[in-house]
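1. Pasting the sequence and the predicted model now:
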Amino acid sequence: MEMKLKFSFDECAKLAVENPAAFEEYRKQLLEHEIQCSNPCNQRRLKGVQFEIDMARRKSKTPMASCLKVYALMMDYFYDKHLPIVNNCDVRQYAESSMKNNKKADVVRFPD
C-alpha cells in the first residue's frame, strides 16, 4: 500500500484504530519526510529531538505515561533550549531599538 506523505488527522486517527502497525510505519515516514524537507542545518537537531521522543515513548508502560513524558520533554526543550535562543537573538535588540526611536503620533478620537 503506497502512502501519501501528507498529514490528515482524520486519516491518521482512522489508520491508528484499524491498523496500528501501519499507522506507526506511516508516522515514521511522515516524520522522516518532514525532517528531510527541513533546513539542512536543523536536520541533526530534529533527528536528535525525535530520537528522544521515540525513547521516551518506548520506555513508557502506558500510552498516558508516554504522553506525559513527551509533554515534559517538550516543555523542557522549550524552556531550556528555545527561550534562551529567542531571548538572545536580534529580534529582541530590534524591538528594543525600535521602541527607543518611537515617533509621537496624533490620536484620533472616534465619536461615541
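-> Good, I have the coordinates.

2. drop to CA atoms for contacts and neighbour counts, all remaining ones
-> OK.

3. Grab the longest helix from this protein for me.
-> Longest helix in the chain by number of residues (criterion: DSSP state H): helix 40-59.

4. next helix or strand past that helix?
-> Later in the chain than helix 40-59, the nearest helix or strand by DSSP states H and E is helix 63-77.

5. Against that first model, consider the following:
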Amino acid sequence: MARNLPNLSVLQQMARDDPAALERLRNEMVEQLINDAPERQHRRLRGLQFQIDAIRHSKRSPLRRCQILSEMMLESFAKLDSELNRLSNKRSKAAHRENNTTSTKVLPFQRRH
C-alpha cells in the first residue's frame, strides 16, 4: 500500500526540525516504490537508487546534487525518446510495406500491332 507524501509545509518543518525523520520517510517511500514495481524491475531500480544515493553522498552542494540528478534524468528521457522514435519508425515502415504489398496491383500491357 502506497504511503502518501505529506504536504509541503510538513516536509519543510521536518527538514528544519527533524532531518533524520525526513530521511526515514524518503527511504520508506523509495522502498515502497521499488516493492510496488514488477519483480523484474527491482534489480534495475535498486541499481538506480544506488547511483542516486552515491551522488547524494558524494557532492557537498545541494545545488550540484540537483544538477547532476537532473542531468541523469534528462539523459534517461533522451534515451527513452530515442527508443520510442526508433520503434515508431520501425512500425511505420512495416505498415508502409504491408500497405504497399496488399494494395499494389500489376496491370498487364497489351501490345498493339
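-> Arrived safely. Values in this document were obtained by computation on a predicted structure and should not be read as measured data.

6. Any buried residues in the longest helix of the first structure, and which?
-> Using 16 or more other C-alpha atoms under 10 Å as the test for burial, helix 40-59 of the first structure gives 43, 46, 50, 53, 56, 57.

7. so can I have JSON lines of those showing distance to residue 98 of the first structure?
-> Shown next, in JSON lines, are the buried residues of helix 40-59 of the first structure (distance: C-alpha to C-alpha, whole Å):
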{"residue": "43", "distance to residue 98 of the first structure": "33"}
{"residue": "46", "distance to residue 98 of the first structure": "33"}
{"residue": "50", "distance to residue 98 of the first structure": "38"}
{"residue": "53", "distance to residue 98 of the first structure": "39"}
{"residue": "56", "distance to residue 98 of the first structure": "43"}
{"residue": "57", "distance to residue 98 of the first structure": "45"}
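
8. of those residues, closest to residue 36 of the first structure?
-> The closest of the buried residues of helix 40-59 of the first structure to residue 36 of the first structure turns out to be residue 43 (C-alpha to C-alpha; 6.9 Å).

9. Make sure the closest one is actually in contact with residue 32.
-> No. With contact defined as C-alpha atoms under 8 Å, residue 43 of the first structure does not count as touching residue 32 (9.9 Å).

10. Of all residues in the first structure, which one is nearest the centre?
-> Most central in the first structure under C-alpha atoms, centre = their mean is residue 74, positioned 8.4 Å from the mean C-alpha point.
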